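> Generate coordinates for the sequence data below:
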Amino acid sequence: MADRTSTTQIIETLEQYEDVVSWINDTLTPTEADDTSTPLAIDLADVEHQISQLLTTLDIAAEDTSTQLERIIDDVSRGIPRLAYDLHFMKDGASTLQNALLGVLQRSRDAVPKETSDALDNLHQLDAIKGRMEASREVLREAESWSTLEHEVTSLILEKSYAKAAERLSEASRSMVVFQNTPEYDPRRTLMVNLQNQLEAALSTALVSAINAQDSNACRDYFSIFSIIQRESEFRNYYYASRRSSLISLWQNNPLFDCDPQLTSIREGALQGFADFLPKFYATFVSLLNTERTSITDIFPDPSITLSQFISSTMMSLQPTFPHRLTSYSSHYGESTLVHLISALKATEEFANGVEKIMEKIKYASSPSSGAQRQNTSEKPQTHRRRSSRMSLSLRPTQHKSLPSAIGLSKAVAGPIESMEWDQELFQPFLDFQTDFASLERRFLEHSLLEIISSDTRDKVQASDRPRLFRERAVDIFGIAEGSMGRCKAFTYGYGAVGLVQALDGFFQSFIDMWTAEVQTESNNPSSVIKNSDSDYDLSDMDYSPEDWSDIQLSLHLLSSARNVFDRLSTFETKLRAYISQVAAHFRLALNDPSSFQIAATKGESQLLEQSALNSAELHALLIGVENDSNSRDSPFSSSLRLQPPAPAPSPHPLLVKTRKSLAAFAQTCQTSTTSTILSPLRNHLAGYASTPAWSSTADPNLGVSRNDLRVPTFSLSHTETVQRVAEGLLNLPRLFEVYADDDALAFSLETLPYVESEMLQSLSEQNHDIPSQQSRRRSSIYSKPSAIDAEVVSSAWLISLGHTFLEYLTSDILPAIPSLSVTGAAQLTSDLEYLSNIVRALNVEHGALEKWRTYVSMDLDEALKLLNDGGEPDPVLSRVAKIRGWR
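From the prediction side, this is the model:
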């Protein structure tokens, strides 16, 4: 029986819910958690047990319902045949009753004599005439009163019987409807307005005196009189203007050196600044509101609305206006105006918080029982909110990805209309600046960057100290950027996150691009000599000058600095991503529970920001993207048991895209400078290679000449001395990288090396993993996280880049400059190119243009003409070879 009662109670609770999911969540929730502020942790076994019981209960209830439904169907089936008989019986009874009533009515008429009936009809007619005559008498009496209205009201005003005069005008006003749509309406309306003006003029002096004397009783009486004559708004204007006069004078009589363009020539210490004046002004304002709190409650029936209108009218009456002073204040400080605007906004928010406390006191003072009433009415919704925050069967892991859209935050900032008027008037002047946060933040950051640059210019740092200075300045700019998130939160409460990312990205990009341009300039100027003794000892046979060694070391130090900047950038981007995640979480809390969480300092400020251009689709996409990246890396089920190792978390999408590209360009500039310095001796060897006399020699390439002028057959030609020296230089390149093998700067941003691609690096890494290596290090690239890259892979990537760069210079600049090739010269060039091809293969370099030159130079005339005349577009290398060979 107890189970049957419990089942009935559970089914009855189902009727109280519109949503089945909410009923299931509340039914499965332990009752012990209802009286606590935080939900109890639900064990999965307990949940499964409760679900089993609930399913059993629902099955029993379904069976009972089915049985009752069958019983009802049977009763209805048995009752339908008798229903037709009952309806027929009722119809016969109704007809009989109708006939009986007609008979009774006829008999009653016959019982009354005709004289009595005529008398009753006359009485009815006389009563109607009497009612109409009384109504006409009232209308005539009202019309007659208008003839004496002006005299009566004027007399009452002279006698200072203002209440009676107001009552008389009120009665006349109610009778105006009699003259509606008649020629008498307009004259009487004019008379009414004139008399009301006379009464208002007579009351104004006494009213102002009562307001200044803070006589609440007199003011309340005057308010009643103004309400009777429908001049309530005029009374409020009198009251507001009188009570705010001291505050208006304080605003007008304090010149501010940073808000008045005419006072810019005055020394700043001689006048007060806006940042110092505004808190004092707000403190005086709060003191006035605390004074008015009691008076307004005694005088007006709606003190909250009245105080809100008083604040709004006071802010609108300021001269110069608050927006005008704020604009002048912003213009005065120029590039650094953002921090000054934040201080003004904070002062305004502190004032708004003080006003909200006063508003709360007014609500309790105006309705003493409202507090208990609100407590009683809010008890049930609060309990429901706690229940809804517990584990829900309808919650899915993907639901956290749906962030409120650009319009979805309106519910989070909804509030009473009376509390939205005054604070919107306060924060409206800041809205344009908040919308322009990206520009203000960028200007502030650029101003800070220019100050740092100016100090660098004055110091005139040597080129050898540039890497150190680059790292030091990176510390400075990231320190400046650390405050950007705080400024975004303080000024826009996260709505300016898109502008924040744009400003930071542009700021870092400007800094790195400046250094990239400086490195490009420095690479064209001679640097100071910094010789490395180890290099001189190990590579003394290489053709590098002390300046070359200095340039190589400088470029590597700059690459190392770039890697340091990249590490700082990654750390900063992590902080930026965490801040944006906090903004998204705050927005979600404000959407789900607007009564407990609000975005800005007040509801009015939150509504202004929510309705501004800052709440855009770009902001929505940014918050969604950062949340998705965060959730993919920090899964709530990361601590669960797994049957297999988890897959690596995907790398989040970079936020500062332009900065990463600029840093890659800087690294590429340093790599290009290093490559140019390393290859400079080899290029010097090729300075006169194109003009070698051997290219125009007419000796038979297949015969040698002995000392006795005997022609000795030869099987191949030796390569030239120039190619020999170039080959030795290329073979010495691996030794160069052995010296710098411990320098991690070489591994930074390998993808930006000339002629090196990501697929090539992947292939080199796979090949290197097949061969055990005794020395491996963790290295990083500009686009990815640090990964294990062996030193051999780094050396191979650099050697491939150097080989391709050198061969590109050879095939693009040197070989096309050969004026002509004889048969002997072609044979010699073929020998040189074959030798170079073998050398570069040892460096794991395959160069298609070099192979084309070697193939086409060694080609005979018939084969070349066949290729040239095949009807297609000839290869550019073949065309050039044909020209210098004289085939065309």
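> can we go C-alpha only for contacts and neighbour counts from here?
Fine.
> and the gap between Arg711 and Pro701?
Distance, Arg711 to Pro701, using C-alpha to C-alpha, to the nearest Å: 11 Å.
> between the two, which one's more packed in?
Counted by other C-alpha atoms under 10 Å, Arg711 and Pro701 do not tie: Pro701 has more neighbours, with 18 against 13.
> which stretches of the stretch 151-300 of the chain form helices?
Secondary structure of the stretch 151-300 of the chain by DSSP state H, counting those that start in this stretch: the helices cover 162-174, 185-212, 216-228, 232-243, 245-252, 274-299.
> Okay, buried residues for the shortest one please.
Think helix 245-252. Judged by neighbour count (16 or more other C-alpha atoms under 10 Å), helix 245-252 contains these buried residues: 247-248, 250-251.
> Please give the structure of this sequence too, so both can be compared:
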Amino acid sequence: MSLTATDPLESLEDYEDLTSWINDVLTPSSNEDSTQGSVENLSHLDQQIVHLIASLDIACEDTSTLLERIIDDVSRGVPRLTYDLHFIKDGTLSLQTALNFVRENSRDTIPKATNDALEELKRLDTIKGHMEAAREVLREAESWSTLEMEVASLLTVQNYAKAASRLSEANRSMVVFQNTPEYDPRRNLLINLQNQLEASLSSALVAAINEQDLNTCRNYFSIFSNIQREQEFRNYYNGSRKASLVTLWKEASLVDCDTPDVSSAQRQTFSEFLTKFYTAMLSLLNQERNSIPAIFPDPELSLSSLISSTFASLHPTFPQRLGSLFTHYGDSAFIELIKIFHQTEEFAGSVDKTMQKMTFTAASPASEGVHDTSQQTPVGPSHPGHSRRRSMRMSVSLRSGSNRSSSGMIPKISKTADALEWEQELFQPFLEFQVDYGTLERRFLDDSLRGIISSDASDRSSTHDQARMIKERAIDIFSAAEQSLTRYTAFTHGYGALGLVQALDGFLKSFVDMWTADVSYSSTSERSMHTSGDLSGLDYTAEDWMKFQTTLHLLGSARNIFERMMSFEVRLRSELSQTAVKFKLYHGDPTSFPMTPCKGVGQLLDQSTLNSVELHALLERFDSDVRHIGEPLLLTEARSAVFEFARACQISLETTIGSPLRKSLDSYASSSWMIQSDAKPKTSNELKVPTFSLSPSDVILRVTEGLLNLPQVFELHGDDDALAFSLHTLPNVDPEILKSIPEQSTTIPEVVPQTTHPRRQSFIAPNIKPLPIDPETVSSAWLSSIGQSLLAHLTSDVLPQIKRLTTTGTAQLSSDLSYLSNVARSLNLEHGQLEKWKEYVEMDDVTGLSKISSMGTSDSDYVLEQVARMRGWH
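You can find the predicted model right below:
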């Protein structure tokens, strides 16, 4: 409703919802420039709100004034109301007295003879009515006494129309015997006579139907209608017309269904046979397009009944043969199922066109006046011998006693009821599979995954080819995922969106997890290479160098998978956005914007469990009218799997790079200088002379030299995209370094629990390609991670293995830790545990014992406890 500035308050009473009224009143002005238009719209909206508030204030004051005036008027009028009611009561009593007086006077004005004559006429009229009623009852009784004889004689001379008319009259007279002892015997007699008439007509009716004698069939339909056996006529007609199709279905020899063994030349697939079956059925329906309007008064409903009856009579049933496909094909039967569903939709479309053509046939001048419905009566219950399974889905059954007009015409039945029953019967077998679409899609994708990787089973143990195989297989994997978008639309028309996302997420996660499990943390290369000069000073073996290259390529494959996943997610998001638009238009105008090409499919899907709250919540995230923070993330499990794969590669790469340094530390805890005795025994009077300029041990010198030479490892690979990928999953990386990385480079927050970056809580659009990162930042992140991991290994695994420290050993360890701490700080490696070890080792015995004694029983300091054990402070 469009509102002007002069009538907003007048229109308020036309609205039931206050929010709708406010939205219609506050209409922003249009402007071509989006930025300028937004400012002007807000200014205009602010003016409207101020004006509306002022108008409402004035209206409230006016209303309050008027209400007070009305209350005053009512207050003054209430005391007079009692007097008015008393006055009315007195007037009523006076009028009643006057009427009684007039009535008495009017009786006196009529002569007694005239009054007696009028009473006599009234009595005679009553007697006449009773006599006529008695006459009708006697006539009915006489009619029922000769009914059986009359009908039998009419059947003998094959005057079926007269017999039907006689039975119709008897049926109408049954109301006379309602609630009397005579009702049940007469009802049983009527049914027996109707059965005799039907039995007499059945063979001739079947012959007329087979010969397509339309005039005879039309006359027989009128007869069956007169005896309340219209449904039985339809059963005869449908049974005769569908017989060839039922036989064709039953005798079909199918390769992929439960059929007897026949020669290979005679066997065919179910989809191939279904094409022939649908063609034969369409041929029959095209014949019936001209025949049914000449026989039945409701051709559209009658053709629908024929189709439904045909599919209900098939044996094996349609659902049984669909189920046999999965027994034969396994998980790949999903493709056959979709093909058959598409064939069925095309068949339904052809049937719909046939019905549309039939409406013109029924409305043609040649068909006018064909049906004489003046003697038609309600349709009776179906004959037990010809009963048909009726659909319980949204259909209005033809029952006896259905509402009919006074002229006896059969009412027009809505197309959304029985006229659509054939579509319900046709597509019902697919509904169970559509509801399980997500499971079927996932099983098919997993089957495709097994087929894709089956050729790699013997090569996956060869790590030098894994990176290439991952990239090659990723092409096939995402191609299979692309095909699922077509299947989802073709089979569920958008209702399976939730199952699609879950199936794709699990499928891609399974693919990535397989390679994550194959990543080995140890050198497994059997090839021999010369040691690269770029790694001089770190004592890398040829196997270490090969493992470095192999793992780096695997990390590049993780990046490749991630970029493909982002591109695919853009396509998936686009597909779901289109589905969201379709749903929105459908709910706004289902007639103009149907969800499916066939109404029966749409109604079944709309009433199924697929149309859930979760589905609409998913599609609402893609509603362009609803603002969201960032783009909705879909393949969350698959993304997490990619980052887990990247982390596994990073750990393996770090292990390879740091392996020479770790090997150097293996013997550090068992060094002889740690436990050797002091040169001189201590005496209480001996002066302790401190030792200065104690050099670091050879092990620490090698370790620090290796740390200082680590940048050489990344000189040739610092700008490699693989090293720059998923830096937030690097173990023990310095959070300060991650802060300098562009927000879009990590895409998904808190994927790996070990990540401590405080800025990972914001989501960004996954369809944006990660921004390039400065190679120096990449090298710094890796050096930080490797250095921190090495220091963590030293403080957590190596140093606690030292059993005892002498005075000399303590001085050496203090020198080593001080030197290592200085080198670490020069490399921006701040490690709290290393500083603790350095601090506690440098303590003298008095300070150490004092610190130990000052600790409470509930306090715990692992490093101090270890140093106290080594120094003998306990």
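> Could I get the TM-score for this pair?
Between these two chains, after superposing, the TM-score reads 0.80 (TM-score structural alignment, normalised by the length of structure 2); 770 aligned residues with a C-alpha RMSD of 4.2 Å.
> I'd like the buried residues of helix 245-252 of structure 1 as TSV, with distance to Glu18 of structure 1 appended.
Shown next, in TSV, are the buried residues of helix 245-252 of structure 1 (distance: C-alpha to C-alpha, whole Å):
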residue	distance to Glu18 of structure 1
Leu247	54
Ile248	55
Leu250	58
Trp251	56
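> Counting neighbours, what do you get for the one in structure 1 that sits across from Ser291 of structure 2 in the alignment?
Taking TM-score structural alignment, Ser291 of structure 2 has Ser295 as its aligned residue in structure 1. Counted with other C-alpha under 10 Å, residues neighbouring Ser295 of structure 1 total 19.
> re the thing from before, make JSON lines from the helices of the stretch 151-300 of structure 1 and add distance to Ser858 of structure 1 to it.
Below are those laid out as JSON lines (distance: least, C-alpha to C-alpha, whole Å):
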{"stretch": "helix 162-174", "distance to Ser858 of structure 1": "117"}
{"stretch": "helix 185-212", "distance to Ser858 of structure 1": "111"}
{"stretch": "helix 216-228", "distance to Ser858 of structure 1": "112"}
{"stretch": "helix 232-243", "distance to Ser858 of structure 1": "103"}
{"stretch": "helix 245-252", "distance to Ser858 of structure 1": "94"}
{"stretch": "helix 274-299", "distance to Ser858 of structure 1": "84"}
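> so Gly371 of structure 1 sits right up against Ile362, yeah?
No: here Gly371 of structure 1 lies out of contact with Ile362, judged by C-alpha atoms under 8 Å, at a distance of 11.6 Å.
> Neighbour count for those two, which is higher?
Neighbour count, other C-alpha under 10 Å: between Gly371 of structure 1 and Ile362, Ile362 has more, with 20 against 13.
> The more buried one: what's it in contact with?
Applying C-alpha atoms under 8 Å, 6 or more residues apart in numbering to Ile362 of structure 1 gives the contacts 293, 297, 303-304.
> Ile358 of structure 1 versus the match of Ser291 of structure 2, what's the distance?
13 Å.
> Quick one: the strands in structure 1, in order.
703-705, 711-713, 776-779, 787-790 (DSSP state E).
> ranking the ones you listed by burial, who's on top?
Across these, averaging neighbours per residue (mean count of other C-alpha atoms under 10 Å) puts strand 787-790 on top, at a mean of 16.
> Can you tell me which helices and strands it packs against?
Helices and strands touching strand 787-790 of structure 1, by 3 or more C-alpha pairs under 8 Å, 6 or more residues apart in numbering; DSSP states H and E, are helix 758-770, strand 776-779.
> what's the counterpart of Glu134 of structure 1 in structure 2?
Counting by TM-score structural alignment, Glu134 of structure 1 corresponds to Glu132 in structure 2.
> what about its match, distance to Arg123 of structure 2?
Separation of Glu132 of structure 2 from Arg123 of structure 2 (C-alpha to C-alpha) stands at 15 Å.
> Save the strands of structure 1 as a markdown table, and put in distance to Lys575 of structure 1 too.
Output for those, formatted as a markdown table (distance: least, C-alpha to C-alpha, whole Å):
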| stretch | distance to Lys575 of structure 1 |
| --- | --- |
| strand 703-705 | 75 |
| strand 711-713 | 77 |
| strand 776-779 | 23 |
| strand 787-790 | 22 |
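> Ok, which of those comes nearest Ile530 of structure 1?
Of all these, it is strand 776-779 that lies closest to Ile530 of structure 1, at 26.7 Å by C-alpha to C-alpha.
> Measure how far the lengthiest helix in structure 2 is from the centre of its chain, please.
Counting residues, the longest helix in structure 2 under DSSP state H turns out to be helix 34-109. Computed by C-alpha atoms, centre = their mean, to the nearest Å, the chain-centroid distance of helix 34-109 of structure 2 equals 54 Å.
> Need the counterpart of His769 of structure 1 in structure 2.
In structure 2, no residue is matched to His769 of structure 1 (TM-score structural alignment).
> Near His769 of structure 1, how many other residues are there?
Counted with other C-alpha under 10 Å, residues neighbouring His769 of structure 1 total 13.
> before we move on, the earlier item: from Pro597 of structure 2, how far off is the match of Glu134 of structure 1?
Taking C-alpha to C-alpha as the measure, Glu132 of structure 2 falls 62 Å from Pro597 of structure 2.
> Which residue of the two possesses the greater neighbour count?
Counted by other C-alpha under 10 Å, Glu132 of structure 2 and Pro597 do not tie: Pro597 has more neighbours, with 14 against 11.
> how about that one, what's its partner in structure 1?
Using TM-score structural alignment, the partner of Pro597 of structure 2 in structure 1 is Ala601.
> looking at it, that match is touching Glu349, isn't it?
Yes: the pair Ala601 of structure 1 / Glu349 is scored as a contact, 6.2 Å apart, by C-alpha under 8 Å.
> And stretch 200-220 of structure 1, what's buried?
200, 203-204, 207-208, 210-211, 216, 218-220.
> So which bit of structure 2 is it matched to?
If you align by TM-score structural alignment, stretch 200-220 of structure 1 falls on residues 198-218 of structure 2.
> Could you point out which of the helices of the stretch 151-300 of structure 1 sits nearest Phe470 of structure 1?
Across those, Phe470 of structure 1 has its closest neighbour in helix 274-299 (36.3 Å, C-alpha to C-alpha).
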